[in-house]
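1. only geometry, no sequence info:
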């Protein structure tokens, strides 16, 4: 387990990178599901983000009784709204002080703490906690719990100041988390990776699971080799390696996963790498961005100028961006794609992973 200075640095990297996402995305203006979408930033900029500022909530255009509030990083909704308004099972375990929310085959566990609610999704521990607040004994959590994990997207009506929740049917599959943990004299290693079940095509299921497991095994093998060959570290401490993942899209026969690995081998900070994996559940094929956006072969003429402009507007930009090329890093999210770059590709380390969101509607593509 990562701990101490290395762990704190790791969390800082991720926190900064997610914050930067909000500053760089090229959103459609239709969603305020997350702090990274454009409307949330506009709400903050206009000074309407007071901690207890109410937000009207509708479900598929129909009002629900409970209201949300504007939090520090986006809209917060009461768990009572999730239970009564959305009619999702919400259970509380007094012993573990854990709230459990379920939708279809997805289970989200929330463990509130001073820094927010730690989230465990289908056995996978998310690195960053969700914003959490209690008002008059009523718990509120970031709406990102719904949009990140439970198949909801959102629409913002500026005129009525109303956030509309739109539920989508998730793929009828199950995802569970496997863990590889090793403690060596030279290093500690922990990797969480997903495995899927319930696919009609068992060959496709095996193909996906084999790839996901082989990626985790490969990371562990490379970590062990590096630790044994490179120790001792500059500060004399063991190396630390971590791998985790998050499911970002799980519908319409597609499964998109964002993997992140982290390595601390001494020095001021560690290094992280992200990779997006999007699978066609019918045949288990790993899809490129060209294949996802085949409805518009000229999509680069849309995304390249937007990304170039955003990067040039960012202080510290190294220069050099011309096009995302043929093998862009991406993952699916909400109703669009997120194109991203690695640390140091075009911006200083402190900016984290630059990410750019493009709705399918802006790209002239519709997922069937």
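-> Cool, got the structure. This one's a predicted model, so the numbers in the text were calculated from it and none came from an experiment. Numbering: from 1, shown residues only.
2. all contacts plus neighbour counts: C-alpha atoms, from now on.
-> Fine.
3. now do the one helix or strand residue 216 maps to: which elements does it pack against?
-> Following DSSP states H and E, one finds residue 216 within helix 202-230. On a contact count with 3 or more C-alpha pairs under 8 Å, 6 or more residues apart in numbering; DSSP states H and E, helix 202-230 meets strand 187-197, strand 239-251.
4. how about 10 Å then?
-> Packed against helix 202-230 by the contact rule (3 or more C-alpha pairs under 10 Å, 6 or more residues apart in numbering; DSSP states H and E) you find strand 174-183, strand 187-197, strand 239-251, strand 254-264, strand 271-280.
5. mind giving me TSV with those and columns for mean neighbour count?
-> As requested, the helices and strands packed on helix 202-230 are exported to TSV (neighbours: other C-alpha atoms under 10 Å):
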stretch	mean neighbour count
strand 174-183	15
strand 187-197	20
strand 239-251	23
strand 254-264	21
strand 271-280	18
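6. right, and those - which one's nearest residue 110?
-> Residue 110 sits nearest to strand 239-251 of all the helices and strands packed on helix 202-230, at 15.4 Å, using C-alpha to C-alpha.
7. how far does the closest one sit from the chain's center?
-> Between the centre of strand 239-251 and the centre of its host chain there is 9 Å, according to C-alpha atoms, centre = their mean, to the nearest Å.
8. next up, a structure to set beside the first:
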């Protein structure tokens, strides 16, 4: 299998952009990690939320469930999830963490620092919160990682949740790591297990491991260079201190249906400056042969797939009232993408069209648009 031909930029260009953006943002040695973690302190500082009943349809049954809207996201009480979705949910008094168990997944949320761990891997999203003795979690973030589809019916103002019928496989955790007092490297990558076709599983696993090793090697090179640069600065400016430089890879499986597997790896690099940067590398596999799908193949070979996706993105930009750094000029056929239950996803890279605060906005074009 060849290296992924659908990346929008090479690793070398990406890391150079990350370093430049970090330096432009400021020379302060303060490091913040992934943007979502920065919201954890804000969550604890806010004292009052408005809890409102929201209409839900969960696997064809109607419910009214208390929700909170914060950060532009809908939060739902985990007690309701326990009752309606059948997830096993526990609260650990000692670690003050919430654990949700079900569908072959185990997700632990820490409301105090905003972190999540799913099947042994730390991941990132808007932080969970405790309000008036009840725990709330961001609905879409949680459901997409626990194997549920979510949509919204505007007419009836109803949130619709469906249990997804997934391919028979499990995803284990592989990792590459190196840690010392100056720098930290941790690259996680998925390992496909329990797939009936062992040859296909082996093909995909070999490719993903090679990809992880390639990114880790390039990341290590940049960490070493940044560490030397910091040491040189400290020598000239005694008393100056810098946090560890960091390179981290975290994967997220976004689609495991209809004989296809889609995921992305978020690579976060902090090399100095006011904050780190994240770039996203997606992969979508055909589980029949282990090959990567092109965007055109994912769009069912529709001859107008690019214009359909570009029109969809433009519409969503207007509906969401996104402020762009530059006009959106459309995607090309080699654009990176991934799949979700609802459709094909195009994500903007940080600073590609939007500010750092916007993160990496996702734009979903429904599969039905290509029929």
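-> Yep, it's here. None of these values were measured; they are calculated from a predicted model.
9. after superposition, what is the TM-score?
-> TM-score of the superposed chains, computed with TM-score structural alignment, normalised by the length of structure 1, equals 0.76; 323 aligned residues with a C-alpha RMSD of 3.0 Å.
10. including distance to residue 209 of structure 1, could the helices and strands packed on helix 202-230 of structure 1 go into a markdown table?
-> As requested, those are arranged in a markdown table below (distance: least, C-alpha to C-alpha, whole Å):
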| stretch | distance to residue 209 of structure 1 |
| --- | --- |
| strand 174-183 | 10 |
| strand 187-197 | 5 |
| strand 239-251 | 14 |
| strand 254-264 | 12 |
| strand 271-280 | 11 |
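11. for the helix holding residue 216 of structure 1, buried residues please.
-> 204-206, 208-209, 212-213, 216, 219-220, 223-224, 227 (16 or more other C-alpha atoms under 10 Å).
12. would you mind measuring from residue 330 of structure 1 to residue 258 of structure 1?
-> 9 Å (C-alpha to C-alpha, to the nearest Å).
13. what is in contact with the two at once?
-> 274-278 (C-alpha atoms under 10 Å, 6 or more residues apart in numbering).
14. ok so, going back, can you pick out the most distant pair from the buried residues of helix 202-230 of structure 1?
-> Once C-alpha to C-alpha is applied, the buried residues of helix 202-230 of structure 1 give 204 and 227 as the farthest pair, at 34.9 Å.
15. quick one on the thing from earlier: what's the angle between the helix holding residue 216 of structure 1 and strand 271-280?
-> 170 degrees (axes from the mean of the first three to the mean of the last three C-alpha atoms, to 10 degrees).
16. how far away from the center of its chain is helix 202-230 of structure 1?
-> 21 Å.
17. quick one, it and strand 239-251 angle?
-> Going by the same axes, to 10 degrees, helix 202-230 of structure 1 makes 160 degrees with strand 239-251.
18. related to what we said a few turns ago, let me know the closest of the buried residues of helix 202-230 of structure 1 to residue 142 of structure 1.
-> Checking the buried residues of helix 202-230 of structure 1 against residue 142 of structure 1 by C-alpha to C-alpha gives residue 212 as the nearest, at 29.3 Å.
19. can you find the partner of the closest one in structure 2?
-> Correspondence of residue 212 of structure 1 to structure 2, assessed by TM-score structural alignment: residue 208.
20. in stretch 144-155 of structure 1, which residues are buried?
-> 144-155.
21. grab the nearest non-local neighbour of the aligned partner of residue 340 of structure 1 in structure 2.
-> By TM-score structural alignment, residue 340 of structure 1 lines up with residue 347 in structure 2. Closest residue to residue 347 of structure 2 apart from its sequence neighbours, by C-alpha to C-alpha, 6 or more residues apart in numbering: residue 362 at 4.4 Å.
22. check contacts around the match of residue 340 of structure 1.
-> Residue 347 of structure 2 neighbours (C-alpha under 10 Å, 6+ apart): 280, 282, 313, 335-338, 359-364.
23. quick one: the strands in the stretch 1-150 of structure 1?
-> 54-59, 62-63, 68-70, 75-78, 90-93, 98-103, 106-113, 116-121, 124-125, 132-135, 138-142 (DSSP state E, counting those that start in this stretch).
24. picking up where we left off before, the match of residue 212 of structure 1 contacts residue 187, doesn't it?
-> No - if you go by C-alpha atoms under 10 Å, residue 208 of structure 2 and residue 187 don't touch, sitting 11.5 Å apart.
25. common neighbours of these two, please.
-> Common neighbours of residue 208 of structure 2 and residue 187 (C-alpha under 10 Å, 6+ apart) are residue 174.
26. now do the same contact list for residue 270 of structure 1.
-> 6-7, 9-10, 13, 239-241, 262-264.
27. which of those residues sit farthest apart?
-> 13 and 239 (17.9 Å).
28. quick one: map residue 297 of structure 1 onto structure 2.
-> In structure 2, residue 297 of structure 1 lands on residue 303 (TM-score structural alignment).
29. wait, a helix at residue 200 of structure 1?
-> No - with DSSP: H, G, I helix; E, B strand; the rest coil as the criterion, residue 200 of structure 1 is assigned coil and is not in a helix.
30. grab the nearest non-local neighbour of it.
-> residue 282 (7.8 Å).
31. how about residue 309 of structure 2?
-> Per C-alpha to C-alpha, 6+ apart, closest to residue 309 of structure 2 is residue 365, 6.1 Å.
32. wait, what's in contact with that neighbour?
-> Counting by C-alpha under 10 Å, 6+ apart, residue 365 of structure 2 has contacts 299, 308-313, 316, 339-340, 342-346.
33. sorry, back to before: what about the aligned residue in structure 1 for the residue nearest to residue 347 of structure 2, how many neighbours?
-> By TM-score structural alignment, residue 362 of structure 2 lines up with residue 355 in structure 1. Neighbour count of residue 355 of structure 1, defined by other C-alpha atoms under 10 Å: 24.
34. what do we get in structure 2 for residue 283 of structure 1?
-> Looking across to structure 2 (by TM-score structural alignment), residue 283 of structure 1 lines up with residue 289.
35. could you look up the SS state of its match?
-> Per three-state DSSP, residue 289 of structure 2 ends up coil.
36. now do the contacts for the residue nearest to it when sequence neighbours are not counted.
-> Leaving aside its sequence neighbours, residue 289 of structure 2 sits nearest to residue 200 (C-alpha to C-alpha, 6+ apart; 5.9 Å). Listed by C-alpha under 10 Å, 6+ apart, the contact set of residue 200 of structure 2 reads 192, 206, 285-291.
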